[in-house]
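**Student:** sequence first, predicted coordinates after that:
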Amino acid sequence: MSYYYVEPEVAGSLGDRTVMDTGSWPPKVSQLEYQFEGWLGDELLEMFPCFICTCTFADALSAGKCSGVSFESVIISESENFLELYPDITLPDFYWLQVNGVAGVDDFGVAESNGLVVSETAMTILKNFNINYADINIFP
């Protein structure tokens, strides 16, 4: 089976309500606030060390029984800059996409370089969603 590196769109930053332990590498996040600064419309986003996805994308991954991933609630906020530049954008609902699989083994994993790695099965699902701004390469 083929595997792919996926570098999702970065549409924001970790908000003030993010709770993170920086005593380990990568840092461990126990509560996530994703603060949007902009958004090009992709349904899979990142802000190191976390990933978020739309609820419809999460539902498709769950229905496809993808391994190595689970979903938790995420606090979504919009920066003043976002509100000023994108007054007509209504953000969809998002989940925190928690990757706990092994890269190159499970459908979702994180490589030693901390990059997201997905299987061919997961990529088939991903291609049904808006991921126009993600960089995708073959995982060795």
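**Tutor:** Thanks, I have it.

**Student:** from now on I want contacts and neighbour counts done on CA atoms only, so please keep to that.
**Tutor:** OK.

**Student:** report the outermost residue of this structure with respect to its centre.
**Tutor:** Distance from the C-alpha centroid of the chain peaks at residue 84, with 24.6 Å (CA atoms, centre = their mean).

**Student:** what's the first helix or strand after the helix or strand that residue falls within?
**Tutor:** Taking DSSP states H and E as the definition, residue 84 sits inside helix 80-85. Later in the chain than helix 80-85, the nearest helix or strand by DSSP H and E is strand 94-99.

**Student:** next one: that following strand to chain centre, how far?
**Tutor:** Chain-centre distance of strand 94-99: 6 Å, with CA atoms, centre = their mean, to the nearest Å.

**Student:** show me what that strand is packed up against.
**Tutor:** With contacts taken as 3 or more CA pairs under 8 Å, 6 or more residues apart in numbering; DSSP states H and E, strand 94-99 sits against strand 50-54, helix 55-63, strand 69-72, strand 108-110.

**Student:** redo these as CSV? Include mean neighbour count.
**Tutor:** Formatted as CSV, the helices and strands packed on strand 94-99 follow (neighbours: other CA atoms under 10 Å):
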stretch, mean neighbour count
strand 50-54, 21
helix 55-63, 16
strand 69-72, 16
strand 108-110, 24
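
**Student:** try it against this one:
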Amino acid sequence: MTHHKLTPDVPGEIGDDTELDRSVHPPRVLHLAYVIDNWLGDDLLEAYPAFMVTDHLRGLLEGSGLSGYEIRQADVTIEEEARDTLPMIGRTEFPEFLWLHVTGKPGHDDFGLTAKGDLVVSDRALEVLRQGHIDRCDIDEYDQSTGA
């Protein structure tokens, strides 16, 4: 089975209320606050060391039987400048954004994180993600032997 390293769009950053366990690397997110300031429509988002999905993508993932992730709630703040981009992408409102908490091992589970915190997904997971909008996500083949 082939795995892929994904680099999703970064439309914001983790917020001040995010709680991190910095005793491990990458830091483990205990509570996620996410601030969006420039969303351009993708369903998969990143703000190191966390990943987010829209409610649409959550729905696709939930019935997929994929391993290595949990969907959790996050505190999401949408800045005014992000609201200004909605008409440019043909939207009138924002979807619900949820935390994609990755729990799996890269190259083994459908979702995993490398030692550097990169997102790695299986072919099956990528197929599901592509049913959403991930146009701004860079997709590279994952080399399990080097972890890159």
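**Tutor:** Arrived safely. From a predicted model like this one, the values you see are computed outputs, not experimental measurements.

**Student:** and the helix holding residue 84 of the first structure, what's buried?
**Tutor:** Of all the residues in helix 80-85 of the first structure, those buried under the rule 16 or more other CA atoms under 10 Å are residue 82.

**Student:** and stretch 83-95 of the first structure, by the same measure?
**Tutor:** For stretch 83-95 of the first structure, by 16+ other CA under 10 Å, it's 94-95.

**Student:** gap between that stretch and the chain center?
**Tutor:** 17 Å.

**Student:** kindly report the same for stretch 114-123 of the second structure.
**Tutor:** The answer for stretch 114-123 of the second structure is 11 Å, by CA atoms, centre = their mean.

**Student:** over to stretch 116-134 of the second structure?
**Tutor:** On CA atoms, centre = their mean, the centre of stretch 116-134 of the second structure falls 9 Å from the chain's centre.

**Student:** contact partners of stretch 70-85 of the first structure?
**Tutor:** For stretch 70-85 of the first structure, contacts defined as CA atoms under 8 Å, 6 or more residues apart in numbering pick out 15, 17, 31-38, 52, 58, 94-100.

**Student:** read off where stretch 101-120 of the second structure ends up in the first structure.
**Tutor:** The aligned range for stretch 101-120 of the second structure in the first structure is 98-117, by TM-score structural alignment.

**Student:** count residues in the vicinity of residue 125 of the second structure, would you?
**Tutor:** 20 (other CA atoms under 10 Å).

**Student:** name the residue closest to the centre of the second structure, please.
**Tutor:** Residue closest to the mean C-alpha point of the second structure, counted by CA atoms, centre = their mean, is residue 51 at 2.9 Å.

**Student:** aligned partner of that residue in the first structure?
**Tutor:** Under the alignment (TM-score structural alignment), residue 51 of the second structure pairs with residue 51 in the first structure.

**Student:** residue 45 is in contact with that match, correct?
**Tutor:** Yes - shown here, residue 51 of the first structure and residue 45 form a contact pair, counting by CA atoms under 8 Å, at 5.6 Å.

**Student:** what do these two both touch?
**Tutor:** Residues touching both residue 51 of the first structure and residue 45 (CA under 8 Å, 6+ apart): there are none.

**Student:** any of the contacts of stretch 70-85 of the first structure buried? List them.
**Tutor:** Judged by 16+ other CA under 10 Å, buried ones among the contacts of stretch 70-85 of the first structure: 15, 32-38, 52, 58, 94-99.
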